[in-house]
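Novice: Need coordinates for the following:
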Amino acid sequence: MDKLFINYYEVGAVILFGIGFVTLLLNNNLIKKIIGLNIMDTAIFLFFIAKGYIEGREAPIIVGSFKGVNKYINPIPTSLMLTGIVVAVSTTAFALALTIKIYEKYGTIELDQILKKGDE
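Specialist: Now for the predicted structure:
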């Protein structure tokens, strides 16, 4: 139980991922599915950034003298998450553009109604 309180960022990320996953699976509305996907993305970013942080170390911005490698955190997880954020925003924009086109064609964004209209 103590590990839950120590790793509360990771626990929060897992809970957020679960909320996003359930939202993605249980809703028929395409906008809600996109929101669920974004919640999952955010949870993954939070998890990796929390894992990349080391207590007592500083950001790798050298001001003055170099303090040694063990005094700075690793910048790679943060830079990878910045890349992931750009990809997530691009994917969201593409999914929303597709949703607009689907709405123009079928007149709805409810997945079950779209599937019924597609069978006709």
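Novice: Could you use CA atoms for every contact and neighbour count after this?
Specialist: Noted.
Novice: Next, the contact list for the residue nearest to L30 when sequence neighbours are not counted, please.
Specialist: Using C-alpha to C-alpha, 6 or more residues apart in numbering and skipping residues adjacent in sequence, the residue nearest L30 is I109, 5.6 Å away. Applying C-alpha atoms under 8 Å, 6 or more residues apart in numbering to I109 gives the contacts N29, L30, I31, T99, I102, Y103.
Novice: Swap in 10 Å and give it another go.
Specialist: When contacts are counted by C-alpha atoms under 10 Å, 6 or more residues apart in numbering, I109 touches N28, N29, L30, I31, K32, T99, I100, K101, I102, Y103.
Novice: I'd like the structure of this one too, to check against the first:
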Amino acid sequence: MIDLLTTRYAYVLFAALLVVGLYMVVASSNLVKKVIGLNLFQTAIFLFFVSTAYVSEVDGERAQSPIIPKEAEMYDPYASPLPQVIVLTAIVVGIALTAVALALIVRIYSEYGTLDEETLREVRSDD
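Specialist: Got it, this is the predicted structure:
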């Protein structure tokens, strides 16, 4: 167990962020807390994706940057830049979605005067 915590700490952090984010989305009735929970969940997925794509060594050889020289062998270990590019794109999309969600939450609060999900359901059922 100690070996897991010292060598695979990124996976432990991923699991903790995932559980906390999922709990905030499911258990909270406040809309802002739900958006924060979604952002934590999203951050956990980013961390998992990048940490699984990390290549430090392959068969005792240190992985190199993805700029491949002409004298490279066919199966030399190179780190793939694709996971980082995908995560960077996902971060931009996540920020845009968070901005839209918070703008909708501001609009909901100005219209109904509450951010509680249960109260909103009661108010909407009365309309």
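Novice: TM-score for this pair?
Specialist: Once superposed, chain against chain, the TM-score is 0.87 (TM-score structural alignment, normalised by the length of structure 1); 119 aligned residues with a C-alpha RMSD of 1.9 Å.
Novice: Which among the contacts of I109 of structure 1 count as buried?
Specialist: Using 16 or more other C-alpha atoms under 10 Å as the burial test, the contacts of I109 of structure 1 include N28, N29, L30, I31, K32, T99, I102 as buried.
Novice: Those into TSV, with extra columns for distance to I85 of structure 1 and secondary structure?
Specialist: Output for the buried ones among the contacts of I109 of structure 1, formatted as TSV (distance: C-alpha to C-alpha, whole Å; DSSP: H, G, I helix; E, B strand; the rest coil):
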residue	distance to I85 of structure 1	secondary structure
N28	25	coil
N29	24	strand
L30	21	helix
I31	19	helix
K32	19	helix
T99	21	helix
I102	25	helix
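Novice: Now compare these and name the two farthest from each other.
Specialist: Pairwise distances across the buried ones among the contacts of I109 of structure 1 peak at 14.7 Å for K32 and I102 (criterion: C-alpha to C-alpha).
Novice: all helices for structure 1, in order.
Specialist: For structure 1, the helices defined by DSSP state H occupy 2-6, 8-26, 30-52, 76-106, 111-119.
Novice: most packed of those?
Specialist: Of all the helices of structure 1, helix 30-52 has the most neighbours on average by mean count of other C-alpha atoms under 10 Å, namely a mean of 19.
Novice: and the angle from it to helix 76-106?
Specialist: Angle of helix 30-52 of structure 1 versus helix 76-106, following axes from the mean of the first three to the mean of the last three C-alpha atoms, to 10 degrees, is 180 degrees.
Novice: what's the spacing between V85 of structure 2 and F49 of structure 2?
Specialist: Computed as C-alpha to C-alpha, to the nearest Å, the V85 of structure 2 to F49 of structure 2 distance reads 11 Å.
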